[in-house]
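Visitor: this one's structure only:
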């Protein structure tokens, strides 16, 4: 897959993930937020919870299972640490989530995946 095709697939997955979150009561407060240490695909809020979300889109369940690793989660956690003051209030709960997208399946939302 070319870099451009992968970029289109990733953006499409992020759009699906954003709609999935909205349907479940979340408000998207930051799509594709860049920091010096990396990018957060989506920042979402529901009540007092702010989630920094990594979205992965793959063709198969097996590919999805291999798409998230410690290195990627560290990058998201570092970016979330840099962005926390922008999106979260002092009393808010901050977490790192992952949403996995594949064709012909509901998105899989895995909550609170990072425990430092």
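Guide: Received it, and whenever you're ready, just let me know what you need. Keep in mind that what you see is a predicted model, and the values were worked out from it rather than measured.
Visitor: from here on, just use CA atoms for contacts and neighbour counts.
Guide: Fine.
Visitor: would you map the helices across the protein?
Guide: Per DSSP state H, the chain has helices spanning 3-23, 61-65, 70-87. These are given in chain order.
Visitor: presented hereafter is structure B, for comparison with structure A:
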């Protein structure tokens, strides 16, 4: 139980760092930790007419980041994004699924358009 709470806290720290990084890049955070029957979206952000549904993964080491995301997880985020799109997209908007990878001592890595489904 303790490990789960520590992992949860670390995940929230990672999501906060990712949100700040996106803000510095000109994005506006629309929502955090949005749950649907299909899955959860960590961050929903807007920049101009683009809405990004962002999966954030934080790991203890940079080596672990290579295994932090897979097609199964991306498919769940994509399904959740699809069910949420009507809430966050306006006429003429584009959407995409992004991933942000974070590990101590490593530069944050933003993978744009991570899901092409």
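Guide: On my side now, so go ahead. Only a predicted model underlies this, so the values are computations on that prediction, with no experimental measurement involved.
Visitor: picking up where we left off before, make CSV from the helices of the first structure and add distance to residue 50 of the first structure and mean neighbour count to it.
Guide: Shown next, in CSV, are these (distance: least, CA to CA, whole Å; neighbours: other CA atoms under 10 Å):
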stretch, distance to residue 50 of the first structure, mean neighbour count
helix 3-23, 12, 16
helix 61-65, 24, 13
helix 70-87, 7, 16
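Visitor: residue 29 of the first structure: which of these is closest?
Guide: helix 70-87 (7.7 Å; CA to CA).
Visitor: with the second structure superposed, average distance for the closest one?
Guide: Helix 70-87 of the first structure, aligned to the second structure and superposed, deviates on average by 0.3 Å (mean CA distance after the TM-score superposition for the first structure).
Visitor: could you say what helices and strands that helix packs with?
Guide: strand 27-35, strand 38-46, strand 49-57, strand 93-101 (3 or more CA pairs under 8 Å, 6 or more residues apart in numbering; DSSP states H and E).
Visitor: check the mean deviation of the first one from the second structure.
Guide: Okay, so that is strand 27-35 of the first structure. Strand 27-35 of the first structure sits 0.4 Å off on average (mean CA distance after the TM-score superposition for the first structure).
Visitor: right, and the helices of the first structure - which one's nearest residue 54 of the first structure?
Guide: Comparison of the helices of the first structure against residue 54 of the first structure by CA to CA identifies helix 70-87 as nearest, at 7.1 Å.
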